[in-house]
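# Quick one, structure for this:
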Amino acid sequence: MLDIAEDLQRWLAEGRDFAVATVVAVGGSAPRHPGAALAVDAAGTAIGSVSGGCVEGAVYDLCQQALQDGKPALERFGYSDEDAFAVGLTCGGTIDVLVTPVHASSPLREVFTSAVTAAADGRAAALARIVSGPPDLRGRALLVRAPEAPPGSPYEGGFGAHPALDRTVAQEARAFLDAGRTGTLEIGEQGSRCGAPLTVLIESSVPPPRMIVFGAIDFASALVRVGKFLDYRVTVCDARPVFATAARFPEADEIVVEWPHTYLERTEVDARTVLCVLTHDAKFDVPLLALALRLPVAYVGAMGSRRTHLDRDERLRQVGLTENELARLRSPIGLDLGARTPEETALSIAAEIVANRRGGSGVPLTGAHTPIHHDARPTPSSTRTPVGRVGAVA
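Model prediction:
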């Protein structure tokens, strides 16, 4: 739901009633990930998507029904071999969709407003909702904000049940938020792992991950454009002010004129950050990579020929890097696409970053017997009920 936060923020500000359908779980080759959403207001206006078109019509109808009767519903959609024309996913996967009405009097509305405002403003927040469980626990939500939220406000809202449930879900939501994850968890009604099980959907909205490109060369300009296309917040860093200019990199979010290793020492990185070293010069590369390969970042790649790579590896050993640390370095940077131009090289680098992030092999899908989507994880809700109607939540 937080993926359409800006539109929902406007609807809430205008006082509109609406129903939002959120992907709770996926199985197989489903086109959208958990958290993807479609919303329909009382006038019939729709925003967002839950399947890329496969089941949008049916989900639209469910949203209109929820607006009329005020009841949430949980529905499963999947491809039917017996009736290829039935509503379902022709890609062969399954998705579970939670449909929630949000009227002016809904207890969800205040928490939803805080959640979509945080997401639209680029601030980290995690929204937890009951997917299945006792009817009196549905229709409520709990919001956890970023660590810099004011002291004394660990979460907003709640489920109106046992206090331990709110505390435990808030702790779990914090862990989801720290990892930038969206998914479900099973938990007991009193916040323990025993007792009547509840399924809770936790949606995380986090600021875009960082891509730091070191080396203000022509290849960097193409990589900046691809990085922005992939929704990274892109920084270009180079010690040479004549090259590191806004005129040369108009699409970069930030341009830094500083020695690369000095900048990396002082800037903030996390487990989603990718570092692309295009400086191609040992006086920049060695001190930069000696630091980068010891940081908890997602990806470190360095440009250069195979001869340059071997020389650089030896220089890094001489300054104390271990074989395990050197094994983290993607060099020569990128996948083997036969790339020659800056744009082709940027595509090669981006492809390796995506494969590293999603666990892909980088081999052609034609003739391969590997999953198309590597990041789909089975959840209890995707294995509990046969394909077809799951039934109303309330």
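
# Only C-alpha atoms from now on, for both contacts and neighbour counts.
Will do.

# so the residue nearest to Leu143 when sequence neighbours are not counted is in which element?
Spatial nearest neighbour of Leu143, excluding adjacent residues (Cα to Cα, 6 or more residues apart in numbering): Leu127 at 4.6 Å. Leu127 belongs to strand 125-132 when assigned by DSSP states H and E.

# what does that strand rub up against?
The list of residues contacting strand 125-132 from outside it, by Cα atoms under 8 Å, 6 or more residues apart in numbering, reads 74, 98, 115, 118-119, 137-146, 169, 173-174, 176-177, 198-206, 393.

# Please name the residues that touch the residue lying farthest from the centre of the chain.
Distance from the centre of the chain peaks at Gln318, with 38.2 Å (Cα atoms, centre = their mean). Contact analysis of Gln318 by Cα under 8 Å, 6+ apart lists nothing.

# Quick check: the gap between it and His261.
Relative to His261, Gln318 is positioned 17 Å away (criterion: Cα to Cα, to the nearest Å).

# cool, and Gln68?
According to Cα to Cα, Gln68 and His261 sit 59 Å apart.

# How are the helices of the chain distributed by residue range?
5-13, 56-69, 108-120, 163-179, 218-229, 260-266, 282-292, 306-318, 323-326, 342-358, 380-383 (DSSP state H).

# Also this sequence, please, to line up against the first:
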Amino acid sequence: MLDIASELRAWCAAETDFALATVVSVTGSAPRPPGAALAVAGTGTALGSVSGGCVEGAVYELCLETLASGDAVRHRFGYSDDDAFAVGLTCGGVLDVLVVPVPRGHPARPALAAAADAVAGGRPVAFASVTDGPAELLGRGALAVWPDGTFDGTLGGAPALDATAAGEAAALLAQGRTADVVIGTQGGVCGEPVTLFVESAAAPPRLLVFGAIDFAAALVRAGRFLGCHVTVCDARPVFTTAERFPGADEIVTDWPHRYLDAEARAGRLDARTAVCVLTHDAKFDVPLLELALRLPVGYVGAMGSRRTHRERTARLREAGVPEAALARLRSPIGLDLAARTPEETALSIAAEIVAARHGGTGLPLSRTSHTIHRPPPTPRTVTAPVPLR
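Next up is the predicted model:
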């Protein structure tokens, strides 16, 4: 739906009655991904696409039918070997399409309008709706969910369902992912299952790895597994090569602090960004960390022994970094897994990043008593970017 948000925003403002068809599941070589949408107004005007043409006519008719009946419907389109003229996908894939009538006064409209406004303004938002489960919830409402877990709208069930759905949607938004989530009707994992389709309008979180060493190569792989956009940066061109880091999205040859300062000035860093310093060299580490600890990023970690950490911290104090900023530094980097290999070390770093992102303790769950899946933590206020002298 978010791919046609600007047009839907105009329809909501004009109080236009319309039906919204969204691809909620894809199998095989279907032409459009989950989230692709077609909207049809009561006047017959259409915008968007769910299949690039294969089943557009059939979905258009479904939209008009749901507007007339007021009932949402989920329909599967696939290729039919028995009837080559049947409505289906010539590519051989399968699409599940949810068609929901959204007339004036519909409970989903406020969330839809809020999500459309956010997309138009370039702000991150997740849009969650029920695509499978109890009939009384199908197509009856929606949520617009913000990065801090707050939300507009309702799914039409218990308040606990809205709260749990918002937490799950915020977690997907933090990763820039669009996916299904299954929870219970009362907001837990028990009871009749409810399948939510969550669309995210946000770029993947960034993982900035400074220091082109073997541990960095393993961390790149872990970062990609977590869905991050991974950048490797080092001032030494002999080490910053695509052959050494085939999984990286970007490989940059530059002084680390200079690159980070340029990214901050360009507005490409946020509270989901993780900065991992693996260089072990004071001439790189100190100016880089002096800047990183003043930026509104979510995680700053540095590799090294405890002795290295003490020496590095002393240099940062001499450079004027305040104690509050130093307290943000996670060094030695990673959780205590007794890791030795680059892969094990990457796992410990990735685990600490996940714990920091979601407010986890890093303790074994068997030694805790709190709820396993918690809502996103309240974002911290961090000192605004300060350029290096």
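
# ok, back up a step: relative to structure 2, and after superposing, what's the average distance for the strand holding Leu127 of structure 1?
By mean Cα distance after the TM-score superposition for structure 1, the fitted strand 125-132 of structure 1 averages 1.1 Å away from its aligned residues in structure 2.

# got the angle between that strand and helix 163-179?
Orientation of strand 125-132 of structure 1 against helix 163-179 (axes from the mean of the first three to the mean of the last three Cα atoms, to 10 degrees) gives an angle of 130 degrees.

# what is the orientation angle of strand 125-132 of structure 1 with helix 108-120?
Computed with the same axes, to 10 degrees, the direction of strand 125-132 of structure 1 lies at 140 degrees from that of helix 108-120.

# Any figure for the gap between Glu15 of structure 2 and Ala113 of structure 2?
11 Å.

# what about those two, which has more around it?
Neighbours were counted for Glu15 of structure 2 and for Ala113 using other Cα atoms under 10 Å; Ala113 has more, 22 against 13.

# which one is that one nearest to, not counting chain neighbours?
Spatially, and ignoring its direct neighbours in sequence, Ala113 of structure 2 is nearest to Arg9 (5.8 Å; Cα to Cα, 6+ apart).

# and the one you found, what pairs with it in structure 1?
In structure 1, the residue paired with Arg9 of structure 2 according to TM-score structural alignment is Gln9.

# Contact partners for that match?
Counted by Cα under 8 Å, 6+ apart, Gln9 of structure 1 has contacts 113, 116-117, 120.

# Among the residues you listed, which one has the most neighbours?
Greatest neighbour count in the contacts of Gln9 of structure 1, by other Cα under 10 Å, goes to Val116: 26 neighbours.

# how about the nearest residue to that residue, chain neighbours excluded?
With sequence-adjacent residues excluded and distances taken as Cα to Cα, 6+ apart, Val116 of structure 1 is closest to Ala5, at 4.7 Å.

# Tell me if I'm right that the one you found and Phe112 touch.
No: in this structure, Ala5 of structure 1 is not within contact of Phe112 by Cα atoms under 8 Å, at 9.6 Å.

# if we can go back for a sec, please identify the most buried of the helices of structure 1.
Counting by mean count of other Cα atoms under 10 Å, helix 108-120 has the highest mean neighbour count of those, with a mean of 21.

# what's the mean gap between that one and the aligned bit of structure 2?
Averaged out, helix 108-120 of structure 1 is 1.1 Å away (mean Cα distance after the TM-score superposition for structure 1).

# Counting by contacts, list what that helix packs against.
helix 5-13, strand 125-132, strand 141-145 (3 or more Cα pairs under 8 Å, 6 or more residues apart in numbering; DSSP states H and E).

# Report the inter-axis angle for it versus strand 141-145.
Using the same axes, to 10 degrees, helix 108-120 of structure 1 lies at 30 degrees relative to strand 141-145.

# Would you mind listing the outside residues contacting stretch 49-56 of structure 2?
21-23, 30-32, 36-38, 77, 87-90.

# and that stretch, how far from the chain's centre?
Offset of stretch 49-56 of structure 2 from its chain centre (Cα atoms, centre = their mean, to the nearest Å): 26 Å.

# So for that stretch, what gets flagged as buried?
Applying a neighbour-count criterion of 16 or more other Cα atoms under 10 Å, one finds 49-51, 54-56 buried in stretch 49-56 of structure 2.

# swap in stretch 82-99 of structure 1?
Quick answer for stretch 82-99 of structure 1 (16+ other Cα under 10 Å): 87-90, 93-99.
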